[in-house]
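>>> just need the structure, nothing else, for what follows:
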Amino acid sequence: MDATNNESLILHPKRPKGDDGYKIFSIRIKEETVSKIESVSSKTGHTRNELIGIFLEYAIEHCVIED
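Sure thing, here's the model as predicted:
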């Protein structure tokens, strides 16, 4: 940036980790399930993480709890 230029570089405070609406945790799933997710990932270009989020949201929205 030119020293004679009066344009300012504006910085905003960085959000603390975990303040982006996402939570990180680990899960155990069968290797067969991982293979299926990786297959869908390679066909669609979505990451495994994106797919797992999509699949979980779909399942939650379509879940029926019976007594």
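
>>> please count neighbours and contacts with C-alpha atoms only from this point.
Noted.

>>> residue ranges for the helices of this structure, please.
With helices called from DSSP state H, the chain shows them at 31-44, 48-61.

>>> now those in a markdown table, with distance to Tyr22 and mean neighbour count?
Below are the helices of the chain laid out as a markdown table (distance: least, CA to CA, whole Å; neighbours: other CA atoms under 10 Å):
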| stretch | distance to Tyr22 | mean neighbour count |
| --- | --- | --- |
| helix 31-44 | 20 | 12 |
| helix 48-61 | 10 | 12 |
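
>>> could those be laid out in CSV, adding distance to Asp20?
Formatted as CSV, the helices of the chain follow (distance: least, CA to CA, whole Å):
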stretch, distance to Asp20
helix 31-44, 24
helix 48-61, 15
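
>>> how close does Cys63 get to Ser39?
For Cys63, the distance to Ser39 (CA to CA, to the nearest Å) stands at 25 Å.

>>> how about this one, so we can line them up?
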Amino acid sequence: MTEKRLVIRPNKYNGATSVTSMRLPKDMLTAVDAVAAETGKTRNEILLLSIEFALDNMQIEKND
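This is a model prediction of the structure:
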């Protein structure tokens, strides 16, 4: 049997926060809220995790 471990990682982004506003398609917001409800996280936490993932994994293609 594998040993159970509680792994706690520090937040990548911390410090002062800033309030921002954005428009999302209603069906996308519904999907975000469904994930939040299923995971017990807030909408804000799901959006922060999603944006962090996107920033870490995006590829920017330059127009030549």
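
>>> if we can go back for a sec, the helices of the first structure: which one's closest to Gly21 of the first structure?
The closest of these to Gly21 of the first structure is helix 48-61. By CA to CA, the value is 12.8 Å.

>>> might you report the residue contacts of the aligned partner of Ile37 of the first structure in the second structure?
In the second structure, Ile37 of the first structure lines up with Val32, judged by TM-score structural alignment. Listed by CA atoms under 8 Å, 6 or more residues apart in numbering, the contact partners of Val32 of the second structure are 43, 46-47.

>>> nearest to Pro25 of the second structure, of those?
Checking the contacts of Val32 of the second structure against Pro25 of the second structure by CA to CA gives Leu47 as the nearest, at 13.9 Å.

>>> that closest one maps to what in the first structure?
By TM-score structural alignment, Leu47 of the second structure lines up with Ile52.

>>> what's the spacing between that match and Ser42 of the first structure?
For Ile52 of the first structure, the distance to Ser42 of the first structure equals 14 Å [CA to CA].

>>> what's the answer for Ile27 of the first structure, then?
The value you get for Ile27 of the first structure to Ser42 of the first structure, if CA to CA is used, is 21 Å.

>>> cool, and Gly53 of the first structure?
Using CA to CA, we find Gly53 of the first structure at a distance of 16 Å from Ser42 of the first structure.

>>> try Leu51 of the first structure
Leu51 of the first structure sits 11 Å away from Ser42 of the first structure, going by CA to CA.

>>> what distance do you get for Arg43 of the second structure to Val19 of the second structure?
As judged by CA to CA, Arg43 of the second structure and Val19 of the second structure stand 14 Å apart.

>>> having no further points to raise, I will conclude here.
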